[in-house]
Structure formats: C-alpha cells, structure tokens
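**Q** Below is the sequence, then the predicted model.
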Amino acid sequence: MPEFIVDDVRVSYHVHGSGPVCLAHPGGPGVHWPYLRMPELEQQLTMVYLEPVGTGASDLRPDGDYSMENYAAYVAALIRHLGEERVFLLGHSHGGFVALQTSLDHADLLRGVIVYDSMAFNGPELGEQAFKNIEAYVAARPAGDPLAAQVLAAWKSEPSGREEELEMLQRLLPVYFKDFEAVAPRLQEWMKTVDITVDPNRQPALWDIRPRLGEIGVPTLVIVGTADFICPENSARELADGIPGASLVVLPESGHFGHVEEPEAFRDAVLRFVAEH
C-alpha cells in the first residue's frame, strides 16, 4: 500500500476510483478505514482513503499527541504528497472533526469539505448528549428487548485494550443504524470490516471550534442521518448554521452510516456538491 513519512511517522493510504480527488478520513479515533469504503463514489471520484496516524498500518505517534491540529497536519501532508493543488475532503464522525480543523488550518489545499455525521466539538458534552439518545433508543424498544439491553450494557462498559474496545463497538452497532434489524441481513460483509487500533499512550484531545465556525471559508456540505445518536441532527444543523454558505443534507432513513443505509442518496449529495465546486 502507498505511504508517506512525516517526522519519522509512517502514514498509509489507499486509492480507488477515478475522477476528481476526494480524500476520505475515517472516524474513531482509531477505527480502521475499510468501513468507510464508498464504491458508489469511486465510479466518479478518485477516493483516497487515509489510514490516520495511530490507525491500522500507520504508525502510532510516539508522544501520544493526537490533537485535531496534528491530524489536520497529516491531511495537509498527504495532499502535498499526492501532488494535488487542491482536493475535496470528506470526514466521517471523528474524521469530520479533522476535516473542520483542516478547513481552518489549511484552507488553501481544499476545494470543498464534506462533514459527514460529525459536529464542532469533542469532549464530555458529546458523551452526555449521546447517552441521552441511548436512553431514548432504549425507551423506544419493547420491554425486555435484548438489543436495548445489549446497547445499554456496551455503552456503560469500561473496555481496556483492542479486543474489549472492538467487542464494545460491535455490541453498540444496533444503535448506530436507524433500523438495524432491517439492514443487518445485507451488512454481514460490511460488519466484518469494523476494526480498531488502540494506542494506550493516546492523550485526551478536547476540542471545540463552535466559536470559530464563522471563520471557515471553504465550501462545506454537512450530511447527517436523522437517527444518528452520537453526532445527531441538532449538531449538524449547528454546523450548517454557523459555517457561512454551508449546505445541509439530512438522510431520512439513516443513522450514523448513511453511505451504508442510503448509498444512492449519499452518493448523489456528494456528487452534486463536487459538481458545484
């Protein structure tokens, strides 16, 4: 796989498709890139899937400093490594944080930013909001429902190490979809792509750019699933309202993975945005 080096840290990436270049940054932090593979976009875009530092085949940061500014610097380094003047940048979830930070720090390298199921802050407030949505999910399920019990137990667990983190993530998957039971039969192969890297030296990375949204001058598309519990619609609307000229697409039949639940609607939204910019 192709890779580049920044300050002795090796970072890997994968290239699929053809057309205008769109760099895709996965979520997590630490979640491996294949879950974000977007074959529908690859038909018209050159999709460059980054394995962020501290993830998959890329190196861990020796100092454990995974700030958004550092992540954005790696994105900028990859764009320069590719020899592209400007690219589109699509960031999902935690990758959306990185995309927003990149739009502040390296706007000259971007044609446009797609902020996909994300928000403008990271920290305790995110977890508190997500837990309220977990409680709402549990309350809406039938009494004694095993999926509700599984999700609640997973959210309250305290995993240690990759195996426990991955088990927690797999057990939480039902709440990441609008209708997991309906979509699960066609997701068996996709669910096998879900993996995570855990760096025990990772330092806390509190982040909040809500006061700076008005500074973003890069064309921005915000995409959110109406049933997303962890990066919900209200946070997406906060982004769209705060970023000058930003547009918002709400996927009515999706949770946190619209490219999986509504791949055609997701594709169309991204390609319209690319065509405009």
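**A** Structure received.
**Q** okay, CA-based contacts and neighbour counts for the rest of this
**A** Fine.
**Q** Tell me the spacing between residue 110 and residue 125.
**A** Taken as CA to CA, to the nearest Å, the spacing of residue 110 relative to residue 125 amounts to 29 Å.
**Q** Please apply the same query to residue 13.
**A** According to CA to CA, residue 13 and residue 125 sit 32 Å apart.
**Q** Over to residue 199?
**A** In this structure, residue 199 and residue 125 are 23 Å apart, going by CA to CA.
**Q** Comparison target below:
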Amino acid sequence: MEVAHSLGGLPCLSLGTGPPLIVLLFTPQAAVPAGWGRRYLMRLVKPFTEHFTVHALTRRPGLPPDTTMADLAAHYAGGIEAAFTGPVHVLGLSTGGSLALQLAADHPGLVARLVLGGTAAAPGPICERANRAYVERARRGRRPSPPLADLVTESPIGRTLVAALAWLADGRGDHTDGATMLNAEIGFDLRARLPEITAPTLLIQGQKDLAYPLELARQTAAGIPGAKLIVYPGRSHGATFTDPRFAADALTFLRSP
C-alpha cells in the first residue's frame, strides 16, 4: 500500500519493501501526485516495489522562481540526508534525470547506484523550447502543458491531439512550482562535470527521443566513468519508461553486486 508522507521534509509517496530506491521525476505541483498523475506514477514504479521500498520524492512548494538545478539538488540532498544514514539508489526520469545527474555530481556520497531513463546531461532544442513555453504560460496563469506535446510526437495531428489532452489535464491548478522546476532545466548542461560522477550508472534511452536526442544520451554515458547505455530502437521519449524492458533492465542493474 502506498503512503503519502514527508520524507526528510519533502513530499513523498512510498510503497514496496526492501532497501530504499529514490525516484525523481517532474510533477506539475510540488506535492505527491494525485488522480491520473498518481496512477501513472504507480504504473512506472510498481515493478520496482517487489525488491525496493520506492520513495517518489517531490520538492517543497514555494521555491524561488530562479531556482537552479544545483539549488534543487541541494534541496533534495537535504531531504535524503535527513532520512537515510547512507547512500541510496536513485532512479531519475526525464527532467528528474537532469536532477539526478546534478545530485550525483554535487553530492556523490548520497548516490549508491544511478539509473537514468529518457534524459541526458543537457536537454535537446525541442525540450528547451517546450520548457520555455511552459514556464511563460504558467507564469501568465495559463494552462501550461500543451507545448509539451512537441516532446511526444513529430506528427502535427498527433501534437494537436496531445496538446488538447494536456490542456484538459491541467485543469485549474496552480503550476507555478512546476514552472520553477522546468525553468531550472533551461540552459542546464552538465556535460563538463560528468567525470565527477562516481556512482555506477545506467542510462536507458529511446532511439526516437525528441526531448533528449540519442546523441546527447551517448555523450552523457560516455562522459560518466564506466557508465552503460541501453538504447530501445524505435522508442519515443515517453514510450521508453513504459517499455516492458525498462524495469527489467533497471532492476538487473540495481540488484547487481
């Protein structure tokens, strides 16, 4: 059974049994996901709960709008240090992967093993553009998610459909905190610091990822000492996480000696 609580002062959804696995991902609100967001999260992490206690962490609300990725990493590091006595495994997805990379570089003693899905040490140009549009719309009080449709498909019809669904999913909620997190990824580039990451690292990437193109993923894996890259042919950004191979490949890596 999942439990929503505060872990080291950070909103957290915990479930499963076993050693801790920290999951980092983008959430529109600085709170434990609810509704469709909760169901999607549960689908992603359920395979891991047989072997780990999964802790899906989110940020505290009200962070300054100019918060950087390094600021976020320090924010999360404080929560992890308060809750655990030693290094923990970390799974970072998409923008959460950017955060996980920053955490592993800035706070190497906190990360035992690092799994990254659908991410890279810098976002691609489509992701940068979508993030900027999201931030601008959120800060003007508009439903911000439609521009993120550009990350899903290159089909004009598909983008229109996804954008409409994203607009509906936004509802009337406050997305200011979501904008703060995506704003931190604008201009993010950790490639020069990748050699500082000491945790054993696995990166899983879709061949057709529009947000973090495969070449950037290859540069990321090549820059981290001993890192391994797995590529899923034909898979898009979101389809990487839901591919049945994803959890199996990640678990094999996380459970290896």
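**A** Noted; the coordinates are in hand. A quick note: this is a predicted structure, and the numbers were derived from the prediction, not measured.
**Q** where does the TM-score land?
**A** With the length set by TM-score structural alignment, normalised by the length of the second structure, the two chains reach a TM-score of 0.74; 231 aligned residues with a CA RMSD of 3.7 Å.
**Q** sorry, back to before: give me the more crowded residue out of residue 13 and residue 125 of the first structure.
**A** Residue environment comparison for residue 13 of the first structure versus residue 125 gives the larger neighbour count to residue 13, 20 against 10, counting by other CA atoms under 10 Å.
**Q** On the three-state scheme, that one is what?
**A** Reducing the assignment at residue 13 of the first structure to three states with DSSP: H, G, I helix; E, B strand; the rest coil gives strand.
**Q** Next, the contact list for it, please.
**A** The neighbourhood of residue 13 of the first structure, defined by CA atoms under 8 Å, 6 or more residues apart in numbering, consists of 1, 2, 3, 48, 49, 50, 51.
**Q** Tell me which helix or strand the residue lying closest to it once chain neighbours are set aside sits in.
**A** If the residues on either side of it in the chain are set aside, residue 13 of the first structure comes closest to residue 50, at 4.4 Å by CA to CA, 6 or more residues apart in numbering. Assigned by DSSP states H and E, residue 50 of the first structure belongs to strand 46-51.
**Q** Ok, residue 19 of the first structure next?
**A** Taking DSSP H and E as the definition, one finds residue 19 of the first structure inside no helix or strand.
**Q** which one in the second structure is aligned with it?
**A** In the second structure, residue 19 of the first structure lines up with residue 18, judged by TM-score structural alignment.
**Q** who touches stretch 161-176 of the second structure?
**A** Contacts made with stretch 161-176 of the second structure from outside it, assessed by CA under 8 Å, 6+ apart, are listed as 28-29, 138-139, 141, 143-149, 152.
**Q** need the helices for the stretch 101-250 of the first structure, in chain order.
**A** Secondary structure of the stretch 101-250 of the first structure by DSSP state H, counting those that start in this stretch: the helices cover 124-140, 146-156, 162-172, 180-183, 188-191, 233-242.
**Q** now for the longest one, which elements pack on it?
**A** Yep, that's helix 124-140 of the first structure we're talking about. In terms of contact count using 3 or more CA pairs under 8 Å, 6 or more residues apart in numbering; DSSP states H and E, helix 124-140 of the first structure is assigned the packing partners helix 146-156.
**Q** just checking, the match of residue 19 of the first structure touches residue 51?
**A** Yes. With contact defined as CA atoms under 8 Å, residue 18 of the second structure and residue 51 form a contacting pair (5.5 Å).
**Q** between the two, which one's more packed in?
**A** Comparing residue 18 of the second structure with residue 51 by neighbour count (other CA under 10 Å), the higher total belongs to residue 51, at 16 against 13.
**Q** Can you tell me the SS state at the counterpart of the more buried one in the first structure?
**A** Residue mapping for residue 51 of the second structure onto the first structure gives residue 44, with TM-score structural alignment as the criterion. Following three-state DSSP, residue 44 of the first structure is assigned to coil.
**Q** so what's residue 44 of the first structure up against?
**A** When contacts are counted by CA under 8 Å, 6+ apart, residue 44 of the first structure is found next to 17, 18, 19, 20.
**Q** do the same with residue 205 of the first structure
**A** 65, 66, 67, 68, 122, 123.
**Q** make it 6 Å
**A** Contact criterion CA atoms under 6 Å, 6 or more residues apart in numbering gives residue 67 as the residues in contact with residue 205 of the first structure.
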